[in-house]
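[1] sharing a model that was predicted from the sequence below.
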Amino acid sequence: MDTMRDRLAPAVSRLLDKDPRVAVVLAEIGRDGFTDAWRRHPDRVINVGIREQLLVGAGAGLALTGMRPILHTFASFLVERPFEQVKLDLGHQGVGAVLVSAAASFDWPAGGYTHMSPGDVALLDTLDGWTVHVPGHPDEAEALLRHAVAAGDDKVYVRLSVQSNADRRPVDGEHFVTVREGRSGVVVAVGPLLDAVLTATEGLDATVLYATTVRPFDAAALRRAAEAAGTDVVLVEPYLAGTSASAANDALRDVPHRVLGLGVRRAELRRYGTAEEHTAAHGLDARSLRERISAFLGTRAGAGIASAPGA
């Protein structure tokens, strides 16, 4: 199966052909995928070189002229390095863009910590008005990208990953999807962590919600699930642990509840390893999730997880 990023250039190239408002701004990374699109639309496929602050500034300038810019590079160079430009050139000036990242939290461990960005969504949470999509399958990534481009002039972040669930789910760019229903708590699985969560919760009496759009947070879906399954909530996110805890707390602010935030730990892992080894080290593999979710929900973990896929 191709990756989410494999879909990016073909999908965006089709958007360039169809919509004269769409423009693409790159900072070297990913430029080869847009060679043909650049030949057809040399005025709307722009490579600024290794200048990430200029990447965002140029995108904001295009937005000020009425264009719908799509900005792409690795997450650490798209959100963290040019954060001042994200805050001022886009937010302060009141214009929007579609930021599409790659390399997510630890997708490319060989790149080292400079190429990791587990805090990207938490950082965007310090700003107002951002929509954040975290697809869990290449088909979902393509659908959410089209949704983001069509979203008027909003500020949208699409977080791509090499990690993927086996199957796509219906996504609409707004709502959580109920994948499993139970009565002993709610587990919210974000993006590419759904398969691990389903394996981890097999046989547990818990509701599983699938989230691919995390900002705005679907508070109504969480409240409905909590009314039926109880107000113990586990968030399983592929970025910094606890990033959505305040959103979940706000959703349930008028009822007694508990929230456990699972995700990438703050401690830096200083060995490159593989993405799978980083997943396990952060406790996001199915076995670790089983233990932590079961302990929190007060449910005894069943046998068989040792041989379950993804464990």
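    Here it is on my side, so go on. No experiment lies behind these values; they were computed from the predicted model shown.
[2] from now on I want contacts and neighbour counts done on CA atoms only, so please keep to that.
    OK.
[3] now do the strands in the protein.
    Taking DSSP state E as the test, the strands found in the chain are 22-26, 45-47, 68-74, 98-102, 130-133, 155-159, 177-180, 186-190, 207-211, 213-215, 232-240, 258-264.
[4] how about those strands, which one is nearest Ala286?
    In terms of C-alpha to C-alpha, the element of the strands of the chain nearest to Ala286 is strand 232-240, at 11.2 Å.
[5] from the chain's centroid, how far away is the closest one?
    From the chain centre to the centre of strand 232-240 is a distance of 12 Å (C-alpha atoms, centre = their mean, to the nearest Å).
[6] quick one: list the elements packing against it.
    Packed against strand 232-240 by the contact rule (3 or more C-alpha pairs under 8 Å, 6 or more residues apart in numbering; DSSP states H and E) you find helix 120-124, strand 186-190, strand 258-264.
[7] and those: which comes nearest Val158?
    Where the helices and strands packed on strand 232-240 are weighed against each other on C-alpha to C-alpha, the nearest is helix 120-124, at 10.2 Å.
[8] on that earlier part again, deepest of the strands of the chain, which one?
    Greatest average neighbour count among those goes to strand 186-190 (a mean of 27), per mean count of other C-alpha atoms under 10 Å.
[9] residue boundaries of the helices in this protein?
    Listed in chain order, the helices of the chain (DSSP state H) span 4-18, 35-40, 52-64, 75, 83-85, 120-124, 138-149, 194-200, 219-229, 245-251, 275-281, 286-297.
[10] rebuild those helices as CSV, extending it with mean neighbour count.
    Formatted as CSV, those follow (neighbours: other C-alpha atoms under 10 Å):
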stretch, mean neighbour count
helix 4-18, 17
helix 35-40, 15
helix 52-64, 23
helix 75, 26
helix 83-85, 18
helix 120-124, 19
helix 138-149, 22
helix 194-200, 23
helix 219-229, 17
helix 245-251, 17
helix 275-281, 17
helix 286-297, 20
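[11] adding another structure so you can compare the two:
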Amino acid sequence: MTATPTGTTADTDTITMREAFAARATALLDADPRLAVVLAEISTDLFEDAAAAHPQRVVNVGIREQLLVGAAGGLALAGLRPIAHTYAPFLVERAFEQVKLDFGHQGTSGVLVSVGASYDWAEGSSTHFSPRDVALFDTLPGWRVFVPGHAAEVPALLDRAVASDESAYLRLSLRHNAEPHGTRDGSLDVLREGSRATVVAVGPLLDNVLAATAGLDVTVAYTNTPRPLDTAGLRDLAARTGNTVAVVEPYLEGTSAAIVSGALADRPHRLLSVGVGREELRRYGTAADHERLHGLDAEGVGARLRAFLAAG
């Protein structure tokens, strides 16, 4: 790939993850003639300048999400590095056959960037919810998954995704932490050390985890790169905390359980998975309501962790 520009192109303290993504993608389009962006109406306003500057490499296919992914796969076959972008349930669940075939089966790679996360647009109801997206990617080989917790983390994660020859999924959300965190290489970022358990917080749930663990004797580690999960770092931290581990993730509860258990399979261990429940919540409310009802606010996470530690 052509060398990408350094730094960010916008003030990521005041913009959303989606805006940070669009600004960085526009800069990358200017720098790299192999990059192309495929849209399905969503975020077209954020790519107006890019489309005007690169009309052959910014394509809007309309509200046709299967075509969105198929077109991106075709661009990859033609030697371009595609970025396909729309709402998570349409990009992953609706177009999963195209993800499976037009990338995996055809032996191509690209970057899929979603918005909406598990329940960001709560008033849009279940059609716009996607807590199962990362679990679906776990059924496919070779996909990297990035889950930023702050807009300032987005540019570097997009750079990594674009520069790689592997396929990548970048999961953007309106939910966010107060400050950016994370490491450049995807290793676990240890923010607090304790002895009774290792708690891994994924993406925008870090602040809730930090609040939930205040006063608890636990290690808190952060990742915005859950795939591939830093299992070597996890093994090291778990060894120091009695091989007792909790994973708090902003998508379907238990999504990471097999990976964590596999990493610790050679030693007795305890694992708590905290995430979005499988029950469909039909009184939609707000994203904050869903976070609370799924037990992912600080109070809910704290209650689960305290019960887990007490049972040990």
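    Received it, and whenever you're ready, just let me know what you need. Predicted model only: the values in this text are computed from it and were never measured.
[12] columns distance to Gly112 of structure 1 on top of the helices of structure 1, output as TSV?
    Putting the helices of structure 1 into TSV (distance: least, C-alpha to C-alpha, whole Å) gives the following:
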stretch	distance to Gly112 of structure 1
helix 4-18	20
helix 35-40	28
helix 52-64	18
helix 75	13
helix 83-85	20
helix 120-124	16
helix 138-149	25
helix 194-200	25
helix 219-229	36
helix 245-251	28
helix 275-281	12
helix 286-297	24
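[13] end to end, how far does stretch 146-165 of structure 2 reach?
    Start-to-end span of stretch 146-165 of structure 2 (C-alpha to C-alpha, to the nearest Å) is 15 Å.
[14] apologies, that question was intended for stretch 195-207 of structure 1.
    Note: stretch 195-207 of structure 1 ends 14 Å apart using C-alpha to C-alpha.
[15] what does stretch 68-84 of structure 1 correspond to over in structure 2?
    The alignment of stretch 68-84 of structure 1 onto structure 2 (TM-score structural alignment) spans residues 81-97.
[16] same deal with stretch 7-20 of structure 1?
    With TM-score structural alignment as the criterion, stretch 7-20 of structure 1 aligns to 20-33.
[17] try stretch 219-232 of structure 1
    So stretch 219-232 of structure 1 sits over residues 231-244 in structure 2, by TM-score structural alignment.
[18] rewinding a little: now the helices and strands packed on strand 232-240 of structure 1 as TSV including distance to Ala220 of structure 1?
    TSV is the format used below for these (distance: least, C-alpha to C-alpha, whole Å):
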stretch	distance to Ala220 of structure 1
helix 120-124	21
strand 186-190	13
strand 258-264	16
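[19] what residue of structure 2 matches up with Ala97 of structure 1?
    Checking TM-score structural alignment: Ala97 of structure 1 goes with Gly110.
[20] quick one: contacts for whichever residue in structure 2 pairs up with Val156 of structure 1?
    Alignment note: Val156 of structure 1 maps to Ala168 in structure 2; criterion TM-score structural alignment. By C-alpha atoms under 8 Å, 6 or more residues apart in numbering, the contact list for Ala168 of structure 2 reads Ser109, Gly110, Val111, Leu112, Trp143, Arg144, Val145, Phe146, Ala161.
[21] could you find the closest non-adjacent residue to the last one?
    Closest residue in space to Ala161 of structure 2, ignoring its immediate chain neighbours: Ala168 at 5.7 Å, by C-alpha to C-alpha, 6 or more residues apart in numbering.
[22] any idea how far Asp45 of structure 2 is from the one you found?
    From Ala168 of structure 2 over to Asp45 of structure 2 (counting by C-alpha to C-alpha), the distance is 24 Å.
[23] how about Gly182 of structure 2?
    Relative to Asp45 of structure 2, and taking C-alpha to C-alpha, Gly182 of structure 2 is found at 30 Å.
[24] ditto for Arg227 of structure 2
    Taking C-alpha to C-alpha as the measure, Arg227 of structure 2 falls 30 Å from Asp45 of structure 2.
[25] next: Phe90 of structure 2.
    Distance, Phe90 of structure 2 to Asp45 of structure 2, by C-alpha to C-alpha: 19 Å.
[26] what's the answer for Asp207 of structure 2, then?
    For Asp207 of structure 2, the distance to Asp45 of structure 2 - C-alpha to C-alpha - is 31 Å.
[27] ok, Gly79 of structure 2 next?
    The separation that Gly79 of structure 2 has from Asp45 of structure 2, given C-alpha to C-alpha, amounts to 27 Å.
[28] burial measure for the match of Ala97 of structure 1, as a count.
    Gly110 of structure 2: 28 surrounding residues under other C-alpha atoms under 10 Å.
[29] and it, what does it touch?
    Contact partners of Gly110 of structure 2, counting by C-alpha under 8 Å, 6+ apart, are 72-73, 76, 81-84, 103, 162, 165-168.
[30] change it to 7 Å
    Under the criterion of C-alpha atoms under 7 Å, 6 or more residues apart in numbering, the neighbours of Gly110 of structure 2 are Ala76, Arg81, Pro82, Ile83, Ser167, Ala168.
[31] again, but for Ala104 of structure 1
    Ala104 of structure 1 neighbours (C-alpha under 7 Å, 6+ apart): Ala75, Met116, Ser117, Pro118, Arg159, Leu160, Ser161.
[32] show me how to select, in ChimeraX, the buried members of those residues.
    A single ChimeraX command is used to select the members of the contacts of Ala104 of structure 1 judged buried by 16 or more other C-alpha atoms under 10 Å:
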select :75,116,117,118,159,160,161
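[33] measure the residue most central in space within structure 1 to Gly57 of structure 1 for me?
    For structure 1, the residue nearest the mean C-alpha position is Val134 (2.6 Å; C-alpha atoms, centre = their mean). Going from Val134 of structure 1 to Gly57 of structure 1 by C-alpha to C-alpha gives 24 Å.
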